[in-house]
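Peer 1: Show me how the following folds:
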Amino acid sequence: DDSFATFFRETSSRKYVPRAIMVDLEQTVIDEVRTGTYRQLFHPEQLITGKEDAANNYARGHYSVGKDKIDMALDRIR
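Peer 2: I've put the predicted structure just below:
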């Protein structure tokens, strides 16, 4: 079914994972997903975190702290 494949991807172990990428420069939020109830639902490569947050500052997140995470996120989208 093509509509199912739109939202989920089959892994080599025949598991289906959501086609979702979660990116956050501050890692504690994504760590809740990694260790929470639904941790087995998401592939670890789709959970991208940084080492520090951008302190609610777009320029800091885009141009300095998060600059290296942009390429990683775009890679996962492809």
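
Peer 1: going forward, measure contacts and count neighbours with C-alpha atoms only.
Peer 2: OK.

Peer 1: Is it correct that Glu32 falls within a helix?
Peer 2: Yes. Counting by DSSP: H, G, I helix; E, B strand; the rest coil, one finds Glu32 located in a helix.

Peer 1: Asp24 is in contact with Glu32, isn't it?
Peer 2: No. Counting by C-alpha atoms under 8 Å, Asp24 stays clear of Glu32, with 11.9 Å between them.

Peer 1: Between the two, which is the more surrounded one?
Peer 2: Using other C-alpha atoms under 10 Å, the more surrounded residue of Asp24 and Glu32 is Asp24, with 19 against 12.

Peer 1: structure for this one too, so we can compare:
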Amino acid sequence: QRECISIHVGQAGAQIGNACWELYCLEHGIQPDGQMPTDKIVGGGDDSFNTFFSETRAGKHVPRAIFVDLEPTALVLVSPPS
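Peer 2: Okay, here's the model as predicted:
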């Protein structure tokens, strides 16, 4: 199985990356808290979303991504809700 890690650099990179990851989550049925509904079958049982997401022991799916910026306010917009 292949894994993909995306790297987003700078404010524009972080904004584009955030939009992409929101779309990936919508396409694969992953909720904002990282959970995937158990009644949701992704792509007819296809687990290709594991290429872009890593599953934690708690069952949450987190993006395989790195966001880098020297200005911290650009990355605050990308942070998950607490």
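
Peer 1: Mind checking the TM-score on these two?
Peer 2: Laid over one another, the chains give 0.39 as their TM-score (TM-score structural alignment, normalised by the length of the first structure), with 36 aligned residues with a C-alpha RMSD of 1.6 Å.

Peer 1: roughly how far apart are the closest residue to Leu47 of the first structure other than its chain neighbours and Asp2 of the first structure?
Peer 2: Using C-alpha to C-alpha, 6 or more residues apart in numbering and skipping the chain neighbours, the partner closest in space to Leu47 of the first structure is Met22 (5.0 Å). As judged by C-alpha to C-alpha, to the nearest Å, Met22 of the first structure and Asp2 of the first structure stand 23 Å apart.

Peer 1: Same question for Ile48 of the first structure.
Peer 2: As judged by C-alpha to C-alpha, Ile48 of the first structure and Asp2 of the first structure stand 27 Å apart.

Peer 1: Show me which of those two is the more surrounded one.
Peer 2: Each of Ile48 of the first structure and Asp2 has its neighbours counted (other C-alpha under 10 Å); Ile48 has more, 20 against 7.

Peer 1: what's the helix or strand for that one?
Peer 2: strand 47-49 (DSSP states H and E).

Peer 1: other SSEs contacting the next helix or strand after that strand?
Peer 2: Next helix or strand after strand 47-49 of the first structure toward the C-terminus (DSSP H and E): helix 58-59. Judged by 3 or more C-alpha pairs under 8 Å, 6 or more residues apart in numbering; DSSP states H and E, helix 58-59 of the first structure is in contact with no other helix or strand.

Peer 1: Lovely, talk soon.
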